[in-house]
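J.: Here you go, sequence then predicted model.
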Amino acid sequence: MSITVQVQYAIARIGIPLQVDFQRWVEAVLVNQSKEGEVTIRVVDEAEVAKLNWRYRCKQGATNVLSFPFEVPAPLPFKISLLGDLVICAPVVAREAREQAKEEKAHWAHLVVHGVLHLLGFDHQQEKEAQQMEAMEIIILRSLGYPNPYESA
């Protein structure tokens, strides 16, 4: 099984998880789903994520993570293993971790797992979908040694 994670740092790397952490978190999701492929993670500031949030979701302000699943433009005669891109806003992650009294690295892991599940087509628009996605996140995060992100500290 081949899983490739590319990480782009558009801000200073201070306090940002290492490439090896991102790789481990993405692999945990894909292995559980029997999937392989390539994911790019871009770590950004609030200004960049706010622009993307407005452009692609018509929502104002910065958000923690955006997922952009790869869409094949036309049928191709060969297989493409690109799953898509995640954009994660480091200042929002840090702020949310503080506000929710969570360990920051655990919150990073949760957002990566959450984002990769979106790349695989999971969603949380309906209550049943949200319950299924949250249950998967909890199981994957537990396998990585992190607590349930939906329980209060």
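T.: In hand now; what should we look at? Numbers count the residues shown, from 1 in each chain.
J.: rest of the way, CA atoms for contacts and neighbours
T.: Noted.
J.: can you pull the contacts of residue 115?
T.: Remark: with contacts taken as C-alpha atoms under 8 Å, 6 or more residues apart in numbering, residue 115 is in contact with 65, 66, 67, 86.
J.: mind listing what the first one touches?
T.: To tie it back to what came earlier, the one meant is residue 65. Each residue near residue 65 by C-alpha under 8 Å, 6+ apart is listed here: 86, 87, 88, 89, 111, 115.
J.: filter those to the buried ones?
T.: If you count burial by 16 or more other C-alpha atoms under 10 Å, the buried members of the contacts of residue 65 come out as 86, 87, 88, 89, 111, 115.
J.: for comparison:
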Amino acid sequence: MSPGPSGAPAVSLALALEAGAWGDPDHIEALALTALEAAAKDLVEREGQPFPVEPPEVSLVLADDAMMAEINAQWRAQSKPTNVLSFPAFPLVPGGQPGPMLGDIILARQTIEREAGELDIPVDDHITHLVVHGFLHLFGYDHIENDDAEKMEAIETRILTSLNLSDPYGDTEPV
């Protein structure tokens, strides 16, 4: 396992600005790398998640609501935008050994901005949360069943707390 700058497992990030007014891509990349590093560190240290020796790659696609609605319709039969979608490169269960490519995380700018306004939080904080959320999906975590949702939300909260960000669910206790 190759450590990143903070001693966390390294994660390689491929950023693609596909649609939307995202501003400075270097800023978004820095936010995402910080989120990915914190999430990887937490998964290794707290969940016993193995990592490959070579840094696995995550593709982060920056989209707008129109693009996200198309992707959501194609893959989830929901003709509306959503804030984040994740597509693992290979099926993985929590604790399973990932390959060299973890998968894709897609973010929708307008939805993220609207939700951040509704939540009264900085857009950067919401982006960070959604990158962490998407990253956990790449490792097989989900929120379909209540028990799984509670586990995933608790891990997210713990990771975000390590980044000095508030609990996005309002009352989740980190595990």
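T.: That came through, no problem. Only a predicted model underlies this, so the values are computations on that prediction, with no experimental measurement involved.
J.: can you map out the helices along structure 1?
T.: 19-32, 46-57, 90-99, 104-119, 127-143 (DSSP state H).
J.: which stretch among those comes nearest residue 12 of structure 1?
T.: Ranking these by their distance to residue 12 of structure 1 (criterion: C-alpha to C-alpha) puts helix 90-99 first, at 9.7 Å.
J.: so how many other residues sit close to residue 126 of structure 1?
T.: Neighbour count for residue 126 of structure 1, taken as other C-alpha atoms under 10 Å: 8.
J.: before we move on, back to that, pick out the most distant pair among the contacts of residue 65 of structure 1.
T.: Counting by C-alpha to C-alpha, the most remote pair of those is 89 and 115, 12.3 Å apart.
J.: Please pull up the equivalent of residue 42 of structure 2 in structure 1.
T.: Aligning on TM-score structural alignment places residue 42 of structure 2 opposite residue 32 in structure 1.
J.: Counting neighbours, what do you get for that match?
T.: 11.
J.: which residues does it contact?
T.: Residues near residue 32 of structure 1 by C-alpha under 8 Å, 6+ apart: residue 140.
J.: Just the contacts of residue 115 of structure 1: which are in strands?
T.: Taking DSSP state E, the ones among the contacts of residue 115 of structure 1 that sit in strands are 65, 66, 67, 86.
J.: Going by distance to residue 96 of structure 1, which of those residues wins?
T.: Out of these, the member with the shortest distance to residue 96 of structure 1 (by C-alpha to C-alpha) is residue 65, at 11.8 Å.
J.: distance of the counterpart of the closest one in structure 2 from residue 15 of structure 2?
T.: Matched to structure 2 by TM-score structural alignment, residue 65 of structure 1 sits across from residue 84. In this structure, residue 84 of structure 2 and residue 15 of structure 2 are 15 Å apart, going by C-alpha to C-alpha, to the nearest Å.
J.: now do residue 55 of structure 2
T.: 15 Å.
J.: Tell me how far residue 135 of structure 1 lies from residue 14 of structure 1.
T.: For residue 135 of structure 1, the distance to residue 14 of structure 1 - C-alpha to C-alpha - is 31 Å.
J.: higher neighbour count, the two?
T.: More crowded of residue 135 of structure 1 and residue 14, by other C-alpha under 10 Å: residue 135, with 14 against 7.
J.: Looking for the alignment partner of the more buried one in structure 2.
T.: Using TM-score structural alignment, the partner of residue 135 of structure 1 in structure 2 is residue 154.
J.: Report the separation between its match and residue 160 of structure 2.
T.: Applying C-alpha to C-alpha, the value for residue 154 of structure 2 to residue 160 of structure 2 is 10 Å.
J.: In structure 2, which residues correspond to stretch 109-119 of structure 1?
T.: Aligned by TM-score structural alignment, stretch 109-119 of structure 1 corresponds to residues 128-138 of structure 2.
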